[in-house]
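K.L.:
any chance you can model this:
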Amino acid sequence: MNKSELIEALAVKKNISFKKAEEIINTIFDSMATAMLADERIEIRGFGSFVVKEYKAYTGRNPKTGEAIAVSPKKLPFFKVGKELKERVAE
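P.N.:
You can find the predicted model right below:
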């Protein structure tokens, strides 16, 4: 499912306009992005949690040449699936 399909599903399920559903979905995603930029954890019970993981700098290798390269420290979003969702998918 992509964002457009999610908007359409919300519009159909709640009998609202596509424009209103798009506004709701965008508000949710924007709020989640803002929280993650502030290093906040997002937890949706039964679904999973989103956190920002910090990775330290390290020396990597260029796979083509084998040359050592310095990889800068970085922050990346990480999703951990919740127990309930994991069990439902595994059925």
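
K.L.:
all contacts plus neighbour counts: C-alpha atoms, from now on.
P.N.:
Noted.

K.L.:
show me what whichever strand or helix holds Lys86 is in contact with.
P.N.:
Using DSSP states H and E, Lys86 sits within helix 83-90. Here helix 83-90 makes contact (C-alpha atoms under 8 Å, 6 or more residues apart in numbering) with Gly46, Phe47, Gly48.

K.L.:
next, the second sequence, to be compared with the first:
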Amino acid sequence: MTKKDLADKLAIKGDFSKTDAESYVNFLFDEITGCLVANEEVSIAGFGKFVAAPRAAREGINPKTKEKIQIAATTVAKFKPAKQLKEAVAK
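P.N.:
Modelled structure (predicted):
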């Protein structure tokens, strides 16, 4: 499912115009992104939790040249599914 597909389903179920539904979906994703950039946790009951987590610098290997390279430290987005989502997917 793409972001457009999600907006289309919201438009149908919520009786919104497609433009409004797309704006709502974009707003939601922008807010989640903004919270992660600000290093805030986003917890959606029954769905899961988004967090920004630091990843330490590490040594890697260039697969083409087999040369060792240094990979810089960074921050990554992580998602931990809620118990209800895990159970729904497992069925």
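
K.L.:
what's the longest helix seen in the second structure in contact with?
P.N.:
Ranked by residue count and defined by DSSP state H, the top helix of the second structure is helix 18-37. Under the contact criterion C-alpha under 8 Å, 6+ apart, helix 18-37 of the second structure has outside partners 3-4, 6-8, 10-11, 41-42, 50-52, 77.

K.L.:
for ChimeraX, write a command that selects the buried ones of those residues.
P.N.:
Here is the ChimeraX command that selects the buried residues among the contacts of helix 18-37 of the second structure (16 or more other C-alpha atoms under 10 Å):
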select :7,8,10,11,42,50,51,52
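
K.L.:
what about the residue lying farthest from the centre of the first structure, which helix or strand?
P.N.:
Ranked by distance from the centre of the first structure (C-alpha atoms, centre = their mean), the top residue is Thr65, with 33.0 Å. Assessed by DSSP H and E, Thr65 of the first structure sits outside every helix and strand.

K.L.:
thinking again about what came up before, who wins on neighbours among the contacts of helix 83-90 of the first structure?
P.N.:
Sorting the contacts of helix 83-90 of the first structure by how many neighbours each has (other C-alpha atoms under 10 Å) puts Gly48 first, at 16 neighbours.

K.L.:
surely that residue touches Val81?
P.N.:
Yes. Assessed by C-alpha atoms under 8 Å, Gly48 of the first structure is found in contact with Val81 at 4.3 Å.

K.L.:
in the helix holding Lys86 of the first structure, what counts as buried?
P.N.:
Neighbour-count burial for helix 83-90 of the first structure flags no residue at all (criterion: 16+ other C-alpha under 10 Å).
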